[in-house]
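Asks: okay, predicted coordinates and the sequence, questions at the end:
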Amino acid sequence: MNTTTKNASTKRPSPARARLVDAATRLFYEEGIHAVGVDRVIEEAGVTRATLYKQFGGKENLVLAYLAGEDEMLRAMFTAAGETATDPDALLDAVVQGISTDIHERHTRGCPFINAAAEYPDAEGPVRRLIDEHREWFRGTLQSVAEGAGLADPADVAASLVLLRDAALVGGYLDGDDRVRPAFARTAQSVIEVHRPH
């Protein structure tokens, strides 16, 4: 019983840890990971240097926590869409709409995973491995959604939608989401329609 209580309490993040992750998420996404030093994160979070090192051991683990949080947020969005969509076609529409909304509301400076990958060229390093795991999950989830809707070649649909999302997130940052979001939605729908059984 004590072990259960102890495990439950260790799984709950401390307020200081949560503030560090929140500050890192905002700063790393807005300004770039390498451009933001740990001192800046510490100042924004209102904690001591010792607290950061106690919680994360160093900057790389804080970067991993930032990206893990982005991954969890996107997974939660897919879960919520799956719970509200009434049928497979509605889920497909919800996914396209969700990506479009994300470009406009949250990820206005490109994809956090693409941005991080540009700063971490070592494909075997822990940051890139986390990014690869996220992208495999995302691609696999889109493939499952396409399969559920009865689309032909669901792996091809998923690959196309991943490509379109990547382009839309970068394009939304560079060209403005008002120009990019309609093009993304239109192109994504055309991919879906081409793969519908006739």
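Replies: Here it is on my side, so go on.

Asks: only C-alpha atoms for contact and neighbour calcs from this point on.
Replies: OK.

Asks: where's stretch 141-160 relative to the chain centroid, distance-wise?
Replies: 20 Å (Cα atoms, centre = their mean, to the nearest Å).

Asks: longest helix anywhere in the chain?
Replies: Assignment by DSSP state H gives helix 59-84 as the longest helix of the chain.

Asks: which strands and helices sit next to the helix or strand just after it?
Replies: Downstream of helix 59-84, the next assigned helix or strand under DSSP states H and E is helix 88-105. Applying 3 or more Cα pairs under 8 Å, 6 or more residues apart in numbering; DSSP states H and E, one finds that helix 88-105 contacts helix 59-84, helix 126-148, helix 154-175, helix 177-194.

Asks: and the comparison structure, right after this:
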Amino acid sequence: MSTTHASSLNHQRLIDAASALFFRDGINATGIAAVAEFAGVSKMTLYAHFASKDELIVAYLDQRNERWNAAVAQSLAAAELPADKLLALFDLHRQWLSDGGLRGCPYVNSAAEFPDRTHPVRLAVDRHKAGVKEHLLTLAQMAGLSEPQRLVRRLFLLLEGAFLTGALENDDSVFLVAKELAAELIAAAQPV
């Protein structure tokens, strides 16, 4: 195995380990040594890939965001009409909540652990949340819905609220209610 390939594998193993531990135990509760051990590498190897724990956290969040965007693209491709694509995002959020063991949103969890809005972790959280809003806005505009910005604020609140409530109540079926409310908002925003 080439040195470059081994380095790439170690880099990914570290992100995967961070992802598992940060999500399961919390970011501040998870030390660098635990991440390195979980990844099967030394702390020196970890620091060869990431200058700081903050850099590792941002890499974890950014890679999760890349996976999210790929899942969004796949989900949207399966729906035909823009309004149906908006509702498909509710199904996708529900799936990700369930797949995450109903442990909540890693971005909200990260924001709770890093209250400083200028911190690199919070900026990674903000990038992800802005991306979710951008998907909603693009779809609302494609559907020709009235007051798309206002609609996006409402749909985003439904998504976030359903994600948090689903985690708190250990019940992903709250997305069915959120999706039903979203359908009503979308129907009300249809051009006359």
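Replies: Everything's here; your move. Since this is a predicted model, take the numbers as computed values, not measurements.

Asks: quick check: TM-score for this pair?
Replies: Superposed pair, TM-score by TM-score structural alignment, normalised by the length of the second structure: 0.90. Supporting alignment: 190 aligned residues with a Cα RMSD of 2.1 Å.

Asks: just to revisit the earlier point, against the second structure, where does the longest helix of the first structure fall?
Replies: The aligned range for helix 59-84 of the first structure in the second structure is 53-78, by TM-score structural alignment.

Asks: buried residues, that stretch. List them.
Replies: Within stretch 53-78 of the second structure, the residues scored as buried using 16 or more other Cα atoms under 10 Å are 53, 56-65, 68-69, 72, 76.

Asks: which residue in the second structure lines up with P112 of the first structure?
Replies: If you follow P112 of the first structure across to the second structure using TM-score structural alignment, you land on P106.

Asks: now the closest residue to that match other than its chain neighbours: how far from F90 of the second structure?
Replies: Nearest residue to P106 of the second structure in three dimensions, chain neighbours excluded: F23, at 6.3 Å (Cα to Cα, 6 or more residues apart in numbering). To F90 of the second structure, F23 of the second structure is 22 Å away according to Cα to Cα, to the nearest Å.

Asks: the two: who's more crowded?
Replies: F90 (23 against 19; other Cα atoms under 10 Å).

Asks: wait, isn't the more buried one in contact with V174?
Replies: No: between F90 of the second structure and V174 there is no contact under Cα atoms under 8 Å: 10.3 Å.

Asks: quick revisit: in TSV: the helices and strands packed on helix 88-105 of the first structure, plus distance to L92 of the first structure.
Replies: As requested, these are exported to TSV (distance: least, Cα to Cα, whole Å):
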stretch	distance to L92 of the first structure
helix 59-84	9
helix 126-148	7
helix 154-175	11
helix 177-194	9
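
Asks: among those helices, which is nearest V41 of the first structure?
Replies: Closest of those to V41 of the first structure is helix 59-84, at 9.7 Å (criterion: Cα to Cα).

Asks: now that closest one on the second structure. Mean distance?
Replies: Taken over the aligned residues, the distance from helix 59-84 of the first structure to the second structure averages 1.2 Å (mean Cα distance after the TM-score superposition for the first structure).
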